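A.B. asks: 3D model of this:
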Amino acid sequence: MIVRILGEGQYDVADNALDRLNALDAAVETAVEAGDEDAFAPALHALLEGVRTVGVAHALDSLDESDLILPPADASLAEVREMLADDGLIPG
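C.D. replies: Next up is the predicted model:
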C-alpha cells in the first residue's frame, strides 16, 4: 500500500502494519471528534511517525497513485476533520 503524507512524500507500507496504524488513527479520530486540541497534535504526530517507521520511502521519481493520503504534520484539527471519512484517515 502506498501512503502519502501531504507535503512530505510517499511511503510503501506493508498490509500487516495496518492494524498498528489503525490504532494510531483511532486516537486522531477520537481527538478530532472531541475537538480536543491538546490530544490532537500528539496523536497526529504519532500516526505520521508510525507511517515513517513501518513504511519505506517510495521512489521519488515514481508516478504511482497513493492508496491513502494523510494530512501534513502541521495540519489543524479543522483541516483533518474535513479529511476524515467514516472509518478514519486509514480505512479498516
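
A.B. asks: from here on, contacts and neighbour counts on C-alpha atoms
C.D. replies: Noted.

A.B. asks: what are the contacting residues of stretch 81-88?
C.D. replies: 25, 26, 29, 32, 33, 71, 89 (Cα atoms under 8 Å, 6 or more residues apart in numbering).

A.B. asks: and if you look at stretch 29-47?
C.D. replies: Outside stretch 29-47, the residues touching it (Cα under 8 Å, 6+ apart) are 21, 24-25, 27-28, 73, 77-78, 80-81, 84, 88-89.

A.B. asks: pull the most distant pair out of the contacts of stretch 81-88.
C.D. replies: Maximum pairwise distance among the contacts of stretch 81-88 (Cα to Cα): 16.2 Å, between 33 and 71.

A.B. asks: another one to check against the first:
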Amino acid sequence: MIVRIMGEGQVRLDDGHLPALNRLDDELLAELDSGDAAGFRRTLAALLDAVRTMGTPLPDEALEPSELILPAPDASIDEVRAMLTDDGLIPD
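C.D. replies: Predicted coordinates for the structure are as follows:
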C-alpha cells in the first residue's frame, strides 16, 4: 500500500502493519471526540512516526497513486476531522 503524509511524501507500507496503525487511529478518534488536544497531538505524531518507521520512503520523483492520505504533522484538529471517514483515517 502507498501512503502519503501530506507535506512530506509517500511511503510503501505492508498491509500487515494496518492493525497497529488502526489502534493508533482509534485512539486518535477517541481524543478528537473527547476534545483532548494534547492527546490528539501526541497520537497524531505517533501515528505518523509509525508509518515512517514501518514504511519505505519512495523517491520524491515517484508519483504513485496513494491508497491512504494522512494529515501533515502540524494539521489542526479541524483539518483532521475534515479528512475522516466512517473508519477514521485508516480503513479497517
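
A.B. asks: which residue lies farthest from the center of structure 1?
C.D. replies: Computed with Cα atoms, centre = their mean, the residue of structure 1 farthest from its C-alpha average is residue 61, at 21.9 Å.

A.B. asks: and it, what pairs with it in structure 2?
C.D. replies: Aligned counterpart of residue 61 of structure 1 in structure 2: residue 61 (TM-score structural alignment).

A.B. asks: ok, residue 22 of structure 1 next?
C.D. replies: Per TM-score structural alignment, residue 22 of structure 1 is aligned with residue 22.

A.B. asks: pretty sure that match contacts residue 50?
C.D. replies: No: under the criterion of Cα atoms under 8 Å, residue 22 of structure 2 makes no contact with residue 50, lying 11.0 Å away.

A.B. asks: the two: which is more packed in?
C.D. replies: Of the pair residue 22 of structure 2 and residue 50, residue 22 is the one with more neighbours under other Cα atoms under 10 Å, namely 18 against 15.

A.B. asks: how close does the helix or strand where the more buried one lies sit to structure 1?
C.D. replies: Under the criterion of DSSP states H and E, residue 22 of structure 2 resides in helix 18-34. Compared with structure 1 after fitting, helix 18-34 of structure 2 deviates on average by 0.9 Å (mean Cα distance after the TM-score superposition for structure 1).

A.B. asks: can you map out the strands along structure 1?
C.D. replies: For structure 1, the strands defined by DSSP state E cover 2-5, 9-12, 56-57, 68-70.

A.B. asks: before we move on, back to that, of the contacts of stretch 29-47 of structure 1, which pair is most distant in space?
C.D. replies: Top of the distance list for those (Cα to Cα): 21 and 78, 21.1 Å.
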